[in-house]
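Colleague: Need coordinates for the following:
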Amino acid sequence: MGTWDIGHFDNDTAADFAGRLDRAAPDERAGLVRAALERANRSSGHLDDDEGAQAVAAAALVAAQCPGGGAVTTAYGPEEPIGPLPVELRPLAVGALDRAMAEESELVALWDEAGAGELWRERIRALREILAPAEPTAAVTPPGV
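Modeller: Okay, here's the model as predicted:
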């Protein structure tokens, strides 16, 4: 995988995925995002770097439409609007990110070999937090207060 930075679209596979989204008809784009997420979720055992990179890019697009999500503004991301993505893609995106960070993921091995594994994991965890924010814990009032 040709990679030039740590961003979700900063590799050949994700940039090619963005190009496919741009060439697709507007009503087909959500289906392409869904397919990338489903491929990662369906895989068992080894997840190859291409499937993982596409899943991470697709998850970034889903996260961009969540509360607290930032727009995908990289020059390597889609240039055409994706359109509204169904909310039910959020759990698929979380599952795909979990697969991308699993021990069997080739992306993990490649980022670790490059010496940027922990930074990459931090970015993936941040994306995951946007997609599935932790539930706030209820404040407990001590007795007698």
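Colleague: contacts, neighbours, all on C-alpha from now
Modeller: Will do.
Colleague: Could I get the contacting residues of the closest residue in space to residue 93 that isn't next to it in sequence?
Modeller: Leaving aside its sequence neighbours, residue 93 sits nearest to residue 59 (CA to CA, 6 or more residues apart in numbering; 4.8 Å). With contacts defined as CA atoms under 8 Å, 6 or more residues apart in numbering, the neighbours of residue 59 are 37, 90, 93-94, 96-97, 127.
Colleague: how about this one, so we can line them up?
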Amino acid sequence: MVAENGEKWRDSEDALTARQRKAIPILVSSTTREAGCDAAKIARSTLSKWLNDPSFVKALENAEARAYCASLARVQRLAGSAAEALEGLLRSEVESIRLRAAVEILTHGLKARDAIEIDERLAALEARLVER
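Modeller: Below is the predicted model of the structure:
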């Protein structure tokens, strides 16, 4: 997204009004479009018009993608601390806490294993398609 679409992002950003550029980060950080409109002090009808503008839509999508990537990076940074917290809970004197921690560790461990397995299988299928 960054290298390949960097120029496209700049092109779409250059086509925006100052008001649109100001509204995008507010819209991205809001929980709903309505809340974003209120916070950005724009009418919902204005946002509806903007959403018919390909340059605005592209700039909004790029901002949303960057925000999502930043959130994922934060989750990755916190994963070690979360695992340590769960590990500590395994030593709790309260049986229900130990059980809940064990279930969470096993559940998420299995999900992670499944995701890795699916990734590997997909990569193998893609490699076979490239060979053809």
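Colleague: Just give the TM-score of the two.
Modeller: Superposed pair, TM-score by TM-score structural alignment, normalised by the length of structure 2: 0.30. Supporting alignment: 59 aligned residues with a CA RMSD of 3.7 Å.
Colleague: pretty sure the residue nearest to residue 93 of structure 1 belongs to a helix, no?
Modeller: Yes. Applying DSSP: H, G, I helix; E, B strand; the rest coil, one finds residue 59 of structure 1 inside a helix.
Colleague: thinking again about what came up before, who wins for neighbours among the contacts of residue 59 of structure 1?
Modeller: Tallying neighbours with other CA atoms under 10 Å puts residue 93 at the head of those, with 31 neighbours.
Colleague: where does it land in three-state SS?
Modeller: Applying three-state DSSP: residue 93 of structure 1 is helix.
Colleague: Check residue 127 of structure 1 too.
Modeller: helix.
Colleague: What are the boundaries of the helices in structure 2?
Modeller: 2-14, 18-29, 33-40, 44-50, 54-89, 95-131 (DSSP state H).
Colleague: Packing partners of the longest one?
Modeller: It refers to helix 95-131 of structure 2. Here helix 95-131 of structure 2 touches helix 54-89, going by 3 or more CA pairs under 8 Å, 6 or more residues apart in numbering; DSSP states H and E.
Colleague: So which bits of the helix it packs on are buried?
Modeller: 55-56, 58-60, 62-64, 86, 89 (16 or more other CA atoms under 10 Å).
Colleague: tell me the angle that helix makes with helix 18-29.
Modeller: Angle of helix 54-89 of structure 2 versus helix 18-29, following axes from the mean of the first three to the mean of the last three CA atoms, to 10 degrees, is 30 degrees.
Colleague: What segments of structure 1 are helices?
Modeller: 12-23, 29-42, 49-64, 89-100, 106-113, 117-131.
Colleague: And residue 127 of structure 1, how close does it get to residue 110 of structure 1?
Modeller: As for residue 127 of structure 1, its distance to residue 110 of structure 1 is 19 Å (criterion: CA to CA, to the nearest Å).
Colleague: Also residue 89 of structure 1?
Modeller: In terms of CA to CA, residue 89 of structure 1 sits 27 Å off from residue 110 of structure 1.
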